[in-house]
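Asks: sequence first, predicted coordinates after that:
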Amino acid sequence: MRVLKEIPTPHYKITLYAWNNRYIIKLEQGLLEQTFKVNEFDVTSEADIEKMIDETFLKEAMERFNSMSRSLGEALNRV
């Protein structure tokens, strides 16, 4: 797996990878992470991947991180 780029944001660590004819978008926030795989034939360039990571994409990712955090907290409380 080859690291293509890290994209700085105030809320997450975003890393773009290239691996097995796919682009991988990895978002990390604390102990949680989200990973998206995009077939390299579905986009024309790495720049298209960066365009995908727009305000809407990041807002939806934040909502998922919040949901993931709640789920993890609730599961830990049941233990």
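Replies: Now that the structure is in, tell me what you want to look at.

Asks: going forward, measure contacts between C-alpha atoms and count neighbours the same way
Replies: Fine.

Asks: how about the contacts made by the residue most central in space within the chain?
Replies: Taking Cα atoms, centre = their mean as the criterion, Leu27 is the residue nearest the geometric centre of the chain, at 3.1 Å. Residues near Leu27 by Cα atoms under 8 Å, 6 or more residues apart in numbering: Tyr12, Lys13, Ile14, Thr15, Glu33, Gln34, Thr35.

Asks: let's bring in a second model and compare:
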Amino acid sequence: MRYIKDIPHQQFKISIYQWNNKYIIKIEAGMFEQTYKIDEYEITNLEEIEKCIDEPFLIKVSARFEAMHEDFDKTLKRNDVIF
């Protein structure tokens, strides 16, 4: 996997990679991450990817991170891993 660039953001670490004829958008928050893939032939340049990482999208990403955290916390408690 080849690193392309980071997209600055105050809340998330957003990185773009290229691998297997796809661009991979990796968004990290703490110990969780979300990955989105798009075929290289779907876009003409990287600016199109950056344009798609807009505020409405990132609001949904944030909500998904919150849900991931809640789900993981619940399973840890349910299975007596943490109290």
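Replies: Here it is on my side, so go on. None of these values were measured; they are calculated from a predicted model.

Asks: TM-score of the superposition?
Replies: TM-score of the superposed chains, computed with TM-score structural alignment, normalised by the length of structure 1, equals 0.96; 79 aligned residues with a Cα RMSD of 0.7 Å.

Asks: for the contacts of Leu27 of structure 1, which ones persist in structure 2?
Replies: On the basis of both residues aligned by TM-score structural alignment, their matches' Cα atoms under 8 Å, what survives of these in structure 2 is Tyr12, Lys13, Ile14, Thr15, Glu33, Gln34, Thr35.

Asks: filter these to the buried ones?
Replies: Among the kept ones among the contacts of Leu27 of structure 1, those buried by neighbour count (16 or more other Cα atoms under 10 Å) are Tyr12, Ile14, Thr15, Glu33.

Asks: in a markdown table: those, plus secondary structure and distance to Ala47 of structure 1.
Replies: What follows is those, written out as a markdown table (DSSP: H, G, I helix; E, B strand; the rest coil; distance: Cα to Cα, whole Å):
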| residue | secondary structure | distance to Ala47 of structure 1 |
| --- | --- | --- |
| Tyr12 | coil | 19 |
| Ile14 | strand | 15 |
| Thr15 | strand | 14 |
| Glu33 | strand | 22 |
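
Asks: check the residues you listed and tell me the two furthest apart.
Replies: Distances among these were taken as Cα to Cα; the most separated pair is Thr15 and Glu33, at 11.0 Å.

Asks: now do the shared contacts for the two.
Replies: Lys26, Leu27.

Asks: next, the buried residues of stretch 36-43 of structure 2.
Replies: Quick answer for stretch 36-43 of structure 2 (16+ other Cα under 10 Å): Glu40.
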